[in-house]
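S.K.: with the sequence up front, the predicted model follows.
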Amino acid sequence: MLNIALVGLGFIGETHLQAYNSVKEARVHTVCTTQVTSENKVNNYKVVKEFDSVLADPEIDVVDICLPTFLHEQYIIRAARAKKHIICEKPLTLTEESVKRILQTVSDEGVRLFVGHVVRFWPEYQKLKHYIDEEVLSNVNWFTAKRLGQFPTWSNWFKEPEKSGGALFDLHIHDIDFAYYLFGNVESVYAIGQQSEEGAWSQMLTNIRFKNGVQAAIESSHEMPNGYPFTAEYRAQTSKQTLSYQMKAGSNIDDLQSASQSFDLFNDEVVKPIRVSKHDPFTLELQYFIDCINENAKNEVIPLSDVKYVIGLINSIKKSLETKEVVRL
């Protein structure tokens, strides 16, 4: 049984806290936060305000970092030096230089690091990966994806691009990462977008050419008006087939249970509705990470080499946004 210290209790921290209730062979031992909004959320756990208390506790095996992005590097490095395994919410960090420092430290200290690219565990997205790997969808040549919502309301630090990276790193990275998971290395990117008053990239559309010939168009936005449902969708096409998924939930993805969804495989004139298990993706993700630690198993779903590549890819998209030019990788 692994003891978890959950660090940060914002939106994603609360999501992880709830997910751990269904994770086997692990339990939340300590919650480290300075902002407890409801005692009911944490009354079954040890609560501390200082991260040093977590690092000094020999009972803690794993630190789950659910803090603002600009804090990730320093907290990961401190946890690694305290010989704690680490789970970190995406994005890992904002720059390639920061990634190198993080990966070097966890390697030097001999601890495990897992990064929460949760879309790789989303059942409808897992189904697409399975269909491509098993050639149910053979020779996909066109892929589109969207992720649209309002600006996150749970914290003000999102407004500052040097702290959050804006929608580019917070939202766009989900589908960029998943497209890389599907199709591999990228040949070039070209992106258009708009910036917020603070200078953060708040909505964007990226065209990607993969080295295997697949072309993709991926759109993300934090600029949708109030009342517009949080929307996630994709379409993967071959010359004869299309797999299409659409989901519309509540504002800021806080109402997935009542989301409207469609998921269909179009094969010539035949339309086949696709059914998937309704397992919580965050639970699936955290269970996988815990299993990797307990079994000393290789992380084959989100290897750190993928995390490093995707941060580089996002920064190439950022360069394209800034220069208004095609960026070749």
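M.R.: Structure received.

S.K.: could you use CA atoms for every contact and neighbour count after this?
M.R.: OK.

S.K.: just the strands in the stretch 1-150 of the chain please.
M.R.: Assigned by DSSP state E, counting those that start in this stretch, the strands in the stretch 1-150 of the chain fall at 2-7, 26-32, 46-48, 62-65, 85-89, 113-116, 142-148.

S.K.: any chance of CSV for those, columns mean neighbour count and distance to Val186?
M.R.: Converted to CSV, the strands of the stretch 1-150 of the chain look like this (neighbours: other C-alpha atoms under 10 Å; distance: least, C-alpha to C-alpha, whole Å):
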stretch, mean neighbour count, distance to Val186
strand 2-7, 23, 34
strand 26-32, 22, 37
strand 46-48, 16, 44
strand 62-65, 28, 29
strand 85-89, 23, 24
strand 113-116, 22, 21
strand 142-148, 21, 14
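
S.K.: included below, for side-by-side comparison, is a second structure:
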Amino acid sequence: MRVGVVGAGGIAVPHVRAWQALGAHVVVHSRRPPTAFAERHGTAVAGDLADLLATSDLVDVCSPTDTHEEVVLAAVAARRPVICEKPLARTAHGAQSLVDAARQAGVPLLPAHVVRWFPAYDALRARLSTGDLGVVDHARFTRHVQAPPDDSWFHDVARSGGVVLDLMLHDLDQALWLFGPVREVAARSLDPRQRSVRAVLAHESGVTTTVEATWGPPGTPFSTTYAVGGSRGTAAYDTTTDDEATDDEFADADPYLRQARELRDHVLTGAPARVTADDGVAAVALAERVLERLPLLGPAG
């Protein structure tokens, strides 16, 4: 399989390595020539997007959020199946337009919500599906990471959606996946620059979910947690005390590898995938509801 990866930033690395682990030939294109990236990761380089589309069986979009619409629409017009890194687009309207275009063209479009493939979250869904926890009434998710550099496009809220679309989106998707549609949203910023945000979601199912995401100061270690309470018990996970890592970075438990395999199989054979294009739209729409409840920031908030 020939996979064309658009973008050569940090998130492109695990995508490229996963495709290579599956035996794919990978070609990369980015607005800045990805020569060093290609040499470091053993990929080919496409001169432009048209060249990448012409030589790829599948397109994996890892470029900045505000470029997703342009790239996905070009891939769909070329009849290439698309996997797009989250968020699917900067706005729910934009995300829906991509889904509509893909459906009209009969082209698969799948958002890369990789946390659905992390073993600890996979296990939580399994416990919920079997009723092991009984009737769940509350859940809490947190996610912390070092903030992007101050000069990064991530801090341009108009382009990226800030910490909500970049980081919180993972757990907003989990909340929707695990507990269903959200009736009401409350949110507040935990710091003046909105680099730490907490949202409270009242689900139609009766579950109340609290979601917190933080871009921390330099040196902040990556961490995620969840705690779910039900009538028969609780489930909890904390990366600072529970270690999912394996000696082999690309063991079968690696979430990027599992994601790539499952999405590839869906594209090639129609096998079920645990994420859909509609899931991508729903996550962005929920993120927008969170953002609407926060004070407005300037473009570089």
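M.R.: Perfect, thanks for sending it. Just so we're clear, the structure is a prediction, and the values are computed from it rather than from any experiment.

S.K.: TM-score for these two?
M.R.: The TM-score (TM-score structural alignment, normalised by the length of structure 2) is 0.89; 288 aligned residues with a C-alpha RMSD of 2.1 Å.

S.K.: thinking again about what came up before, dump the strands of the stretch 1-150 of structure 1 into a markdown table; add distance to Gly165 of structure 1 as well.
M.R.: Shown next, in a markdown table, are the strands of the stretch 1-150 of structure 1 (distance: least, C-alpha to C-alpha, whole Å):
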| stretch | distance to Gly165 of structure 1 |
| --- | --- |
| strand 2-7 | 21 |
| strand 26-32 | 24 |
| strand 46-48 | 29 |
| strand 62-65 | 18 |
| strand 85-89 | 14 |
| strand 113-116 | 17 |
| strand 142-148 | 16 |
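
S.K.: can you tell me the closest non-neighbouring residue to the most centrally placed residue in structure 1?
M.R.: Nearest to the geometric centre of structure 1 sits His117, at 3.1 Å (C-alpha atoms, centre = their mean). Excluding its sequence neighbours, the residue lying closest to His117 of structure 1 (C-alpha to C-alpha, 6 or more residues apart in numbering) is Lys90, at 5.9 Å.

S.K.: gap between that neighbour and Gly116 of structure 1?
M.R.: 5 Å (C-alpha to C-alpha, to the nearest Å).

S.K.: now swap in Asn3 of structure 1 and tell me
M.R.: Asn3 of structure 1 sits 18 Å away from Gly116 of structure 1, going by C-alpha to C-alpha.

S.K.: got the contact list for stretch 55-68 of structure 2?
M.R.: Contact partners of stretch 55-68 of structure 2, identified using C-alpha atoms under 8 Å, 6 or more residues apart in numbering, comprise 1-9, 11-12, 27, 30, 53, 71-72, 75, 80-90, 159-160.

S.K.: so in structure 1, which helix runs the longest?
M.R.: helix 304-323 (DSSP state H).

S.K.: buried residues in it?
M.R.: By 16 or more other C-alpha atoms under 10 Å, the buried positions in helix 304-323 of structure 1 come out as 304, 306-321.

S.K.: try stretch 228-238 of structure 1
M.R.: For stretch 228-238 of structure 1, a neighbour-count test (16+ other C-alpha under 10 Å) marks 228-237 as buried.

S.K.: what's that stretch aligned against in structure 2?
M.R.: Under TM-score structural alignment, stretch 228-238 of structure 1 corresponds to residues 220-230 of structure 2.

S.K.: what does the matching stretch contact?
M.R.: 133-146, 234-240.

S.K.: okay, now Arg328 of structure 1: neighbour count?
M.R.: With neighbours defined by other C-alpha atoms under 10 Å, the count for Arg328 of structure 1 comes to 13.

S.K.: the nearest residue to it once chain neighbours are set aside: neighbour count?
M.R.: Using C-alpha to C-alpha, 6+ apart and skipping residues adjacent in sequence, the residue nearest Arg328 of structure 1 is Ser188, 4.2 Å away. For Ser188 of structure 1, the neighbour count with other C-alpha under 10 Å is 19.

S.K.: about what we covered before: out of the strands of the stretch 1-150 of structure 1, which is closest to Phe289 of structure 1?
M.R.: Proximity to Phe289 of structure 1 (C-alpha to C-alpha) singles out strand 113-116 among these, at 6.7 Å.

S.K.: roughly how far is that closest one from the heart of the chain?
M.R.: 10 Å (C-alpha atoms, centre = their mean, to the nearest Å).

S.K.: which residue ranges of the stretch 151-300 of structure 2 form helices?
M.R.: 157-160, 162-163, 169-179, 255-269, 277-292 (DSSP state H, counting those that start in this stretch).

S.K.: mind checking which of these is nearest Ala126 of structure 2?
M.R.: Using C-alpha to C-alpha, the nearest of the helices of the stretch 151-300 of structure 2 to Ala126 of structure 2 is helix 169-179, at 9.8 Å.

S.K.: matching residues in structure 1 for the closest one?
M.R.: On structure 1, the counterpart of helix 169-179 of structure 2 by TM-score structural alignment is residues 173-183.

S.K.: compared with structure 2, how much does the matching stretch deviate?
M.R.: Once fitted to structure 2, stretch 173-183 of structure 1 is off its aligned match by 0.5 Å on average (mean C-alpha distance after the TM-score superposition for structure 1).

S.K.: gap between that stretch and the chain center?
M.R.: 10 Å.

S.K.: just stretch 273-293 of structure 2 next, same as before
M.R.: So, by C-alpha atoms, centre = their mean, the centroid of stretch 273-293 of structure 2 is 10 Å from its chain's centroid.

S.K.: what sits up against that stretch?
M.R.: 86-92, 95-96, 99, 109-111, 113, 116, 164-165, 168-169, 172-173, 176, 182, 185-188, 199, 262-263, 266.

S.K.: count of residues packed around Thr67 of structure 2?
M.R.: 16.

S.K.: please disregard the earlier target; I meant Leu176 of structure 2.
M.R.: Leu176 of structure 2, neighbours per other C-alpha under 10 Å, totals 18.

S.K.: returning to that earlier point: closest one to Asp280 of structure 1 among the strands of the stretch 1-150 of structure 1?
M.R.: strand 113-116 (13.8 Å).

S.K.: what range in structure 2 matches that closest one?
M.R.: Matched against structure 2 by TM-score structural alignment, strand 113-116 of structure 1 falls on residues 109-112.
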